[in-house]
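S.K.: Need coordinates for the below:
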Amino acid sequence: MERLDRLQLEADLRANYYRYAEGLDNKDWQQVRDCFAEEVFLDYGPIVDPGGSPDQPRPADDWVATLQRNIGGFDLTRHTICNHRVEVDGENVRCTAYLVADHIILQDSQMPIAGPDNIATVVGEYTNQYRHVGGEWKIFRSRLDIKWSSGNIALFQQAAERFLMADVIPESV
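M.R.: Below you'll find the model as predicted:
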């Protein structure tokens, strides 16, 4: 692969990660969906996705609905994805990157002050494999290796309950 092609590929894959993180944080589920191929193999572990199997492809729309349920009930999230490492082996394109993600439920939505009881942080590493689809690189296989979590992890259950109890029907993607 020529140097300019390699630089463009790396920029494209970083842009995909950034769109994904921005979509999650803005609850722009269509933007999140656009980062994935039609079907995706996922390995996010039983904590994140208890019903998923990393050996079976699933519709990306179903995965985005799972993400909505998991984090849609948080007041704020902030996903930082960095230290991207790209590997190309023939047709196989993979990018690994660090993740630090804060998940916040505020005590008072009018006062954006978060104490230790309001934040759950997840630290890990994504490994995404890509396919070129319609002129764009799309994730078709994604793995999240959670290294550690800190803070009030019970907020995930609270956020899921908030999401399910919301009167708003989630938009389909």
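
S.K.: From here on, just use CA atoms for contacts and neighbour counts.
M.R.: Will do.

S.K.: What segments of the chain are helices?
M.R.: 3-26, 29-33, 45-48, 60-71, 155-165 (DSSP state H).

S.K.: Give me the buried positions along the fourth one.
M.R.: For helix 60-71, a neighbour-count test (16 or more other C-alpha atoms under 10 Å) marks 60-61, 63-71 as buried.

S.K.: just curious, which of these is nearest to residue 32?
M.R.: residue 64 (7.1 Å; C-alpha to C-alpha).

S.K.: Surely the closest one and residue 29 touch.
M.R.: Yes - in this structure, residue 64 is within contact of residue 29 by C-alpha atoms under 8 Å, at 6.8 Å.

S.K.: what about residue 3, distance to residue 9?
M.R.: According to C-alpha to C-alpha, to the nearest Å, residue 3 and residue 9 sit 10 Å apart.

S.K.: out of those two, which sits in the more crowded spot?
M.R.: Ranked by neighbour count (other C-alpha atoms under 10 Å), residue 3 and residue 9 place residue 9 first, with 17 against 8.

S.K.: Return the distance of the more buried one relative to residue 2.
M.R.: Following C-alpha to C-alpha, the distance that separates residue 9 from residue 2 is 11 Å.

S.K.: Over to residue 25?
M.R.: Taking C-alpha to C-alpha, one finds residue 25 at 35 Å from residue 2.

S.K.: more crowded one of the two?
M.R.: With neighbours defined as other C-alpha under 10 Å, residue 25 and residue 2 compare such that residue 25 has more, 23 against 6.

S.K.: And this one, please, so the two structures can be compared:
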Amino acid sequence: MKMIVASLVAFMMMAAPSIAKAESMKPEDRFAIIDAITDIAAGADRHQWPRVRGAFAEEVILDYTSLWGGEAVTQSADEVVAQWSNFLPGFDRTLHLVTNHTIVDAAGDTATAEADFQATHSLGKDLWVLSGHYRYGLVKSAEGWKVTHMTMTATHETGDRGLVGKAAERAAKKMD
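M.R.: Now for the predicted structure:
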């Protein structure tokens, strides 16, 4: 038990400087970071692709390896939006809820944030629900805070993951 308490104290002492840096962030910067994160999820659900694109920096590192394996991918924001807009409309509905936003670290024009998520995807009566958390890297530009890095860690999954492929096929048929 003493070992667990000592480990917790050590962890909290290591985390304290980062938390202190993030707490000194201006409220308008905090809100802008949360808005950028929200614009990605809500914009994708509403198929508001300019909104999604506006939340990303020119180049984005996406890491979905906890779900799909492989390696993180670096892409232009335009490529990310093109990919998402080519399969998400194939679902009947999606709902990406993002909550518990935390600014983990902030220094000048860069920040790291975390948030929990639950993403529900429906196709007919079939569902695929994924939950977990994201870690975001952000940079402040003349246009505001932009996401440069997203790492998704899946923690819970129910339903049919194969709906992603079915939605992509369905979306492709709609485009023809």
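
S.K.: Any idea what the TM-score comes out to?
M.R.: Overlay of the two chains. TM-score (TM-score structural alignment, normalised by the length of the first structure): 0.79; 155 aligned residues with a C-alpha RMSD of 2.3 Å.

S.K.: picking that back up, please render the helices of the first structure as TSV that adds distance to residue 79 of the first structure to the earlier fields.
M.R.: Shown next, in TSV, are the helices of the first structure (distance: least, C-alpha to C-alpha, whole Å):
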stretch	distance to residue 79 of the first structure
helix 3-26	5
helix 29-33	13
helix 45-48	15
helix 60-71	11
helix 155-165	15
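
S.K.: closest to residue 130 of the first structure out of the ones you listed?
M.R.: Closest of the helices of the first structure to residue 130 of the first structure is helix 3-26, at 8.3 Å (criterion: C-alpha to C-alpha).

S.K.: compared with the second structure, how much does that closest one deviate?
M.R.: Its matched residues in the second structure lie on average 2.0 Å from helix 3-26 of the first structure after superposition (mean C-alpha distance after the TM-score superposition for the first structure).

S.K.: and that helix, what does it pack onto?
M.R.: Other elements packing on helix 3-26 of the first structure under the criterion 3 or more C-alpha pairs under 8 Å, 6 or more residues apart in numbering; DSSP states H and E are helix 29-33, strand 76-89, strand 136-151.

S.K.: Regarding stretch 146-166 of the first structure, how distant is the last residue from the first?
M.R.: End residues of stretch 146-166 of the first structure are separated by 29 Å (C-alpha to C-alpha).

S.K.: what span of the second structure lines up against it?
M.R.: Matched against the second structure by TM-score structural alignment, stretch 146-166 of the first structure falls on residues 154-174.

S.K.: contacting residues for residue 17 of the first structure?
M.R.: By C-alpha atoms under 8 Å, 6 or more residues apart in numbering, the residues touching residue 17 of the first structure are 35, 81.

S.K.: Trace it over to the second structure, please.
M.R.: Aligned counterpart of residue 17 of the first structure in the second structure: residue 37 (TM-score structural alignment).

S.K.: Now mean neighbour count too, for the helices and strands packed on helix 3-26 of the first structure, in a markdown table please.
M.R.: Below are those laid out as a markdown table (neighbours: other C-alpha atoms under 10 Å):
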| stretch | mean neighbour count |
| --- | --- |
| helix 29-33 | 21 |
| strand 76-89 | 16 |
| strand 136-151 | 18 |
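
S.K.: among the ones you listed, which is nearest residue 165 of the first structure?
M.R.: So among these, strand 76-89 is nearest, using C-alpha to C-alpha, at 17.5 Å.

S.K.: contacts for that closest one?
M.R.: Outside strand 76-89 of the first structure, the residues that reach it (C-alpha under 8 Å, 6+ apart) are 10, 14, 17-18, 21-22, 24-25, 71, 93-105.

S.K.: if we can go back for a sec, quick one: closest of the helices and strands packed on helix 3-26 of the first structure to residue 160 of the first structure.
M.R.: strand 76-89 (13.5 Å).

S.K.: tilt between that closest one and helix 3-26?
M.R.: Counting by axes from the mean of the first three to the mean of the last three C-alpha atoms, to 10 degrees, strand 76-89 of the first structure lies at 160 degrees to helix 3-26.
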